[in-house]
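Asker: A structural model of the following input is requested.
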Amino acid sequence: MKITELSIVFVLIFLPIFWVVSHHTDSAREAQYLSNRYRAALQTAVMDAGAIMHQNEKQNDEAGYDSSKFVKADKELALLTFTQTMALNMGIQDDPAATKAMFNYIPAIVVLDYDGYYILANETELTGKLEGSFRHVWSPKKPYTYSDSNGSSMNFTLDGYVYAYDAGLGKWVEGFQKELAPSTQIPLLQNAELFEQVRRTRIVTSVQEDLAEVINRHNEFARRNGVSYTFTMPLISQEDWYNSIDDTGLMAFIQGIPVGNEKINNYAIGGGRLVKKTSIIGGVDPVSGIKYYYPSTCGNSYRAEEVFTDAKQAAGQGYFEYNCSIN
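Answerer: Below is the predicted model:
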């Protein structure tokens, strides 16, 4: 067989293989890009929501609490901010239907407040119509509860402050663990190290148990909306759990969005404490349309689009540094 004939045979045999390999490589690259984009969108949305959830907090609500962690979370503002940032980063901010459909893949959002938590999830509603039988609702605030074998019970907070029923004394007491230890008969309050261990474990366990149940129920909602994915509780490291309960904040989960041959299964955690450093605003110059970042204390007429925790993160999202001193 001549060289030219061998070349033709080689091309006929291997060209389809090269095409398939190239196609899979392009698909994998696209899947990786989308995966990173969705994860970044979720993390940014959670950080935005966590940063803004306390902006309307009234200081007099904090009277009587010697704790920098006592702030009342504005969960509705947090949800609005989360939704807007997610839609913006996914390119569907002008499509209400797509924004609504996005929540098919968000089985739960958790707002961790100082003395309890809320979970946003789909719940059944007796509407008589299949398409309207689910709607997103916030759960009532669920306290971080604990009880012992002696009949005493406690509601924990994100620090050492506790609301407790002392079965031995037959009365309710409240205060910091170190303050209550000498005047109560509750064994857990007598040991500061054990108290802290049990407090953290109980808060994490309470949220985990509720989340697992909510995510499991989301499967029924997803099936009715054509999502062929089984939602499960994601594997979250113990370190992430303990970091999440160090402060008030927000947790969100995204699952089931197809990316190539795989599907996204991710979560993000964002804090919202008032004493955090000055946030970085990502804004747009209404004249030039150029995106700039600047401290929230900087006065200008730019339209705010996003909130970041530092300048590096803002620059990574395509914003240029704005010189506030020129104002």
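Asker: hey, let's count contacts and neighbours off CA atoms from now on
Answerer: Will do.
Asker: Was I right to think residue 118 contacts residue 137?
Answerer: No: in this structure residue 118 lies outside contact range of residue 137 using CA atoms under 8 Å: 9.9 Å.
Asker: Would you do the same for the sequence below? I want to compare the two.
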Amino acid sequence: MKITDFCLVFVVIFFPVFLIVGYHVQDQRNVHFTELKYAAALRTAVQDAGSMLNVNERQEFESGYGSAKFFKADKELALETLYRTLYANLGIEDDAAAQQALNSYIPAIVVVDYDGYWVYSEEEYKGADGVALAKHLWHPKKPYSYSDRAGNLIHFTLDNVVEAYHAGTGTWVRGLQREIGPTSTIPLMQDGEKYEQVRKTTIVQAIEDDLANVINRHNEIAARNGVSYVFTLPLISREEWNNSIDDIGIIAFIQGIPIGEQALNNYALGSGRLVKSTVIKAGVDRRTGIRYYSRGDCTDDLDIVETFTSAKEAAANGYFEKSCSRAIEP
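Answerer: From the prediction side, this is the model:
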């Protein structure tokens, strides 16, 4: 057999393989780009929404009245801002059908307030004709509550302010834990270190349990509407949870959007704190294609994809630190 015959056989056998591999690589690139697009849109929307939580109309609702973390969180304004920014970043601000489709992939939104939290999720109800309908609604606000075996009840807040019910005397007391703890008959109130641990665990556990129940109900509604994707609560690290309950904030989830052979499963947390943190920009180097983040302004040669509030968060998302130093030309 001539060498040209071998070449022809090689091409006939392996050319389809090269085509399939090339298509798969391109598909993976498209999937990765789409994931980054949705992640950046959701993160930006949540950050914008978080900044709206501390916008109040009346002076008595502003911070500084007993606690630097107390605000009357404006959840309606935050929700409106979140959706408006999300639609704009995805290019569907004028497409009602696309907005409705996207909403079906948002199983839950949580607003973390100073003394409790709200959950915004899809719930079923019956219309005037008896037909089952579904709509996103706010659930009643839930306090950060803890009770012990003796029947004592504690309402936590995002800081050291506490409201406690003493079962033995049937009385309520409110104040700073470090001030009322020494005279309290509630064991947890007397141990500042243990109190802080239980406070954080109680707040996180309450929100996690509520989210799990809400997402389960969302699965039932989605299944009846023909959606086969099983929505699950993403694994959120304890560090992220602790950061999310350090101040009032908002948490949003996007799940189940088909992307290639996969489905998007993402979430974002935004804080309503007034202290402006450093924004770390992250993107792709135009020359090398390497993903970098920068603490400073040396991002001229980067195509910015996402922003982060910490270098650790940027690194966890696959970005390398970009040095601002430049070589001295001879």
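Asker: TM-score for these two?
Answerer: Here the TM-score for the pair of chains, by TM-score structural alignment, normalised by the length of the first structure, is 0.82; 290 aligned residues with a CA RMSD of 2.6 Å.
Asker: hang on, the earlier thing: please identify which of residue 118 and residue 137 of the first structure sits among more neighbours.
Answerer: Neighbours were counted for residue 118 of the first structure and for residue 137 using other CA atoms under 10 Å; residue 118 has more, 21 against 13.
Asker: Please settle this for me: is the more buried one part of a strand?
Answerer: Yes: according to DSSP: H, G, I helix; E, B strand; the rest coil, residue 118 of the first structure belongs to a strand.
Asker: Give the full set of residues in contact with it.
Answerer: With contact set as CA atoms under 8 Å, 6 or more residues apart in numbering, residue 118 of the first structure has these partners: 110-112, 138-142.
Asker: Compare the residues you listed with the second structure and list the overlap.
Answerer: Retained in the second structure: 110-112, 138-142, out of the contacts of residue 118 of the first structure (criterion both residues aligned by TM-score structural alignment, their matches' CA atoms under 8 Å).
Asker: Which SSE is immediately downstream of the longest helix anywhere in the first structure?
Answerer: Across the first structure, the longest stretch assigned as helix under DSSP state H is helix 3-52. The first helix or strand that comes after helix 3-52 of the first structure along the chain, using DSSP states H and E, is helix 75-89.
Asker: Tell me which residues are up against that following helix.
Answerer: 41-42, 44-46, 48-50, 52-53, 93, 99, 111, 306.
Asker: same thing but 7 Å
Answerer: With contact meaning CA atoms under 7 Å, 6 or more residues apart in numbering, helix 75-89 of the first structure is reached by 41-42, 45-46, 48-50, 52-53, 93, 99, 111.
Asker: and it, which stretch of the second structure?
Answerer: Aligned by TM-score structural alignment, helix 75-89 of the first structure corresponds to residues 75-89 of the second structure.
Asker: May I have the distance across stretch 175-192 of the second structure, first residue to last?
Answerer: Taking CA to CA, to the nearest Å, stretch 175-192 of the second structure runs 14 Å from one end to the other.
Asker: according to the alignment, that stretch goes to what range in the first structure?
Answerer: Under TM-score structural alignment, the match for stretch 175-192 of the second structure is residues 175-192.
Asker: and the matching stretch, which residues are buried?
Answerer: For stretch 175-192 of the first structure, burial by neighbour count (16 or more other CA atoms under 10 Å) applies to 176-177, 180-181, 184, 186, 188-190.
Asker: can you check stretch 86-94 of the first structure too?
Answerer: Across stretch 86-94 of the first structure, burial judged by 16+ other CA under 10 Å covers 86-90, 93.
Asker: How about stretch 151-160 of the first structure?
Answerer: For stretch 151-160 of the first structure, by 16+ other CA under 10 Å, it's 152-160.
Asker: SS state for residue 253 of the first structure?
Answerer: Applying three-state DSSP: residue 253 of the first structure is strand.
Asker: Over to the one 3 residues further on?
Answerer: Of the three states, residue 256 of the first structure takes strand under three-state DSSP.
Asker: Contact partners for it?
Answerer: For residue 256 of the first structure, the contacting residues are 105, 229, 263-265, by CA under 7 Å, 6+ apart.
Asker: any chance you could map the strands in the stretch 101-250 of the first structure?
Answerer: Using DSSP state E, counting those that start in this stretch, the strands of the stretch 101-250 of the first structure run over residues 109-113, 116-124, 134-138, 142-147, 153-156, 161-166, 171-176, 249-259.
Asker: Can you tell me which of these is nearest to residue 270 of the first structure?
Answerer: strand 249-259 (5.3 Å; CA to CA).
Asker: Tell me the buried residues in the very next helix or strand once past that closest one?
Answerer: Following strand 249-259 of the first structure in sequence order, the next helix or strand is strand 262-271 (DSSP H and E). Neighbour-count burial for strand 262-271 of the first structure flags 264-271 (criterion: 16+ other CA under 10 Å).
Asker: how much space between residue 180 of the first structure and residue 92 of the first structure?
Answerer: Distance from residue 180 of the first structure to residue 92 of the first structure, counting by CA to CA: 52 Å.
Asker: Could you do residue 242 of the first structure as well?
Answerer: 34 Å.
Asker: same check, this time on residue 1 of the first structure
Answerer: Residue 1 of the first structure sits 59 Å away from residue 92 of the first structure, going by CA to CA.
Asker: Let me see the contact set for the residue lying closest to residue 232 of the second structure once chain neighbours are set aside.
Answerer: Spatially, and ignoring its direct neighbours in sequence, residue 232 of the second structure is nearest to residue 215 (6.6 Å; CA to CA, 6 or more residues apart in numbering). Listed by CA under 7 Å, 6+ apart, the contact partners of residue 215 of the second structure are 107, 231-232.
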